[in-house]
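# The following block contains a protein sequence and its predicted model.
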Amino acid sequence: MSNNMWRKKAAVTAAAALTLSLALAGCGGKDTNSASPSAAATATVQPAATAAVQATPPAATQAASKTVYPLKLKDATGVEITFDKAPEKIVTLAPSETESVYAAGAGAKIVAVDKWSDYPAEAKSKAQIGDLNSNMEAVVAAGSDVVFASAGVNKKAVEALRALNVKVFASDPKTLQQAIDRVELFGQILNTQAEAKKAADEMRADLKKVTDAVKNAPKKRVYIEFSPGWTVGSGEFMDEIVTLAGGINIGADKKGWYKIDPEAIIKANPEVIVYAKGEAGMGSILEEINKRPGWDAIDAMKNKKQYAVDSNLVSRVGPRVTKGLIEVAKAIHPDEVK
């Protein structure tokens, strides 16, 4: 299943659920219900989840100690979840959740994943329990101690599973810092603080590398297309990626994930165009861009400043999202970011 397709399904589902949630998020699925990246790419830590992370000392501060149970936390949906001990059997419903559990050092405890989870390689050997909506019977049959899900993309599945008395912890990061916090929070829940801190520290190092490199660089107008005809507005992690990478997101005048008005992009005249690498079943985003009437007058097109980035890196709000930040920064400021 292609990552772009997964993103596209998640997007349309999330974008449709929110006004269409992402095709990029958790990028990597062939589901046709989404267009918003956050969906596929995964689970994110929403404001509510963020509050939970802030309310509980980050795992990073407890790296030298063990988690004390019972542990009570509020997830991104505002529901309080109690962990009497470290979960031994885990099910994940989005690629970002799967990758975050692995980064936190508990990948061996995963018993089943959604069909779009393909990273790390070990994830592909896990039992699959469906798409974004999930096969409820399969999830229940997995007998997990906890299901990690996306509060946005997996909203219906979260509600359905809770109605069946399945323990679900939902997250929804809207920023890179929240994605880092989630890895450490998972380490706290799973009592793998040291491993989680190591992964979080690497993410922080990536973030610092980019922000230090571009801090004095001139801001450039940037257009990013994660799925054919779709871009991101303010309030989402992908918008923040552009900003942190030293760019100005020309789509930020709107919020969330949305379908573009080609004329508005021409008027905004981006200096750089960043697009997700096309995959089987999705068609080439670059081909679509090149054949749009009037786009040949855009500065980025005239100056050949069009750059492809790995869709999974920029659309999944997981531990690799800071690698996506580096790639976008290289596209915007190639002289500053190596």
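Cool, got the structure. Residues are numbered from 1 along each chain as shown.

# rest of the way, CA atoms for contacts and neighbours
Noted.

# Where do the helices of the stretch 201-338 of the chain begin and end?
For the stretch 201-338 of the chain, the helices defined by DSSP state H, counting those that start in this stretch occupy 237-244, 262-268, 285-290, 299-302, 311-315, 321-332.

# Tell me which of those is the most buried.
Among the helices of the stretch 201-338 of the chain, helix 311-315 has the highest mean neighbour count (mean count of other C-alpha atoms under 10 Å), at a mean of 31.

# next one: that helix to chain centre, how far?
7 Å (C-alpha atoms, centre = their mean, to the nearest Å).

# Kindly present the helices of the stretch 201-338 of the chain as CSV, with separate columns for distance to Phe186.
Shown next, in CSV, are these (distance: least, C-alpha to C-alpha, whole Å):
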stretch, distance to Phe186
helix 237-244, 19
helix 262-268, 39
helix 285-290, 35
helix 299-302, 41
helix 311-315, 20
helix 321-332, 17
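
# also this one, for the comparison:
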Amino acid sequence: GASAKANVSGSGMTAAVPEKVVAQEPDLVLAPNVISDETVKKLRDAGLTVYKFRESKSIDDIYAKTELTGRLTGECDGAQRTVSWMKDRIETVHQAVEGEDSPKVMYVMSGGYTAGSGTFMDTIITQAGGTNVAAEAGIKSYQPISSEVVVEQQPDWFILSAGAKIPDDYGETPAAKENQTVSLNPNYVSQPAPQIVTPITKLAKTLHPEAYAQANVTTTTETTNTDTSGTDSKTTTTTAATTTESNGQPGLGVPVAVAAVALVGLLARRD
């Protein structure tokens, strides 16, 4: 794995600078789908091996991307542990929200924008047992939403960026009247990587605190045992659930995990 990390971004951290990437002399470059084909071509023309990921649109896509990253970097076992950790946490959330009421939730962005259907924020809200009022109002992707529509939708909770406040125009909503807001790490909600589990679990605990606490008390796992006759038998056991905090994530080493979510990941630097 990589022994060090380097900033290969240009001004504003919005684009990779091919010359900075080449200077790192990587054996492998992992490029997210947002990296332009022109940049990828420049890197390949410079003699680098580059793998450009396709766009991830779902949790299943993140599972597949994580496993692919493991294969590309020789960290298959670590990738599988990470995917297993993700699935375990998501299953705990699903157990918690099943049969529960679905609070109305809205993601408040600057400039009057919000996240509708087809966004990872919509996935986070629905996975956590909420209803995305923007999607219910017919908004797709990231679009402006009028204050009239917000009030009409009557959201119970607002998801705010750190330090943001509820707009005055939203005052006649349950979320505003009860000051029911939750802040999610923007780095986690905007990047299709394993840490998307963190905002999903945080939101689930916020929307369904009692149900989540109960679901997280124990985790039921099913293991397969093989007896001396060669016959498989299934045993169900109940064990204490593992932590849901981000620092409890197993699997890929730090360099590999960063490569999976960074603007451009550099791995296995040449000696």
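Received the coordinates, thanks. Since the model is a prediction, treat every value here as computed from it, not as a measurement.

# before we move on, back to that, for Ala10 of structure 1, find the nearest of the helices of the stretch 201-338 of structure 1.
Ala10 of structure 1 lies closest to helix 311-315 among those, at 10.2 Å (C-alpha to C-alpha).

# what about the strands in the stretch 101-250 of structure 2?
With DSSP state E, counting those that start in this stretch as the definition, the stretch 101-250 of structure 2 shows strands at residue ranges 104-107, 113-115, 131-132, 142-144, 157-160, 181-183, 218-226, 232-240.

# can you pull out the helices in the stretch 1-150 of structure 1?
Assigned by DSSP H, counting those that start in this stretch, the helices in the stretch 1-150 of structure 1 fall at 3-18, 37-40, 47-55, 95-103, 136-141.

# related to what we said a few turns ago, of all the helices of the stretch 201-338 of structure 1, which lies closest to Pro95 of structure 1?
Pro95 of structure 1 lies closest, by C-alpha to C-alpha, to one member of the helices of the stretch 201-338 of structure 1: helix 311-315, at 9.2 Å.

# in structure 2, what residues pair with that closest one?
Counting by TM-score structural alignment, helix 311-315 of structure 1 falls onto residues 186-190 of structure 2.

# Contacts for that stretch, please.
Outside of stretch 186-190 of structure 2, the residues within contact range by C-alpha atoms under 8 Å, 6 or more residues apart in numbering are Phe120, Met121, Ile124, Ser161, Gln195, Ile196, Thr198, Pro199.

# okay, among the residues you listed, which ones form the most distant pair?
Using C-alpha to C-alpha, those span at most 17.3 Å, a distance reached by Ser161 and Gln195.

# any idea how far the residue of structure 2 sitting at the aligned position of Gly247 of structure 1 lies from Leu203 of structure 2?
Matched across to structure 2, Gly247 of structure 1 falls on Gly130, judged by TM-score structural alignment. Remark: distance between Gly130 of structure 2 and Leu203 of structure 2 (C-alpha to C-alpha, to the nearest Å) = 9 Å.

# Give me the most central residue, structure 2.
In structure 2, the residue lying closest to the centroid (C-alpha atoms, centre = their mean) is Ile196, at 1.8 Å.

# Assign Gln178 of structure 1 to helix, strand or coil.
With DSSP: H, G, I helix; E, B strand; the rest coil as the basis, Gln178 of structure 1 sits in helix.

# That one -> structure 2?
Per TM-score structural alignment, Gln178 of structure 1 is aligned with Asp61.

# distance of the match of Gly247 of structure 1 from Ile145 of structure 2?
19 Å.

# Thr14 of structure 2 too?
The gap separating Thr14 of structure 2 from Ile145 of structure 2 is 26 Å, by C-alpha to C-alpha.

# between the two, which one's more packed in?
Ile145 (19 against 11; other C-alpha atoms under 10 Å).

# residues contacting the more buried one?
By C-alpha under 8 Å, 6+ apart, Ile145 of structure 2 lies in contact with Gly112, Tyr113, Thr114, Ala134, Ile139.
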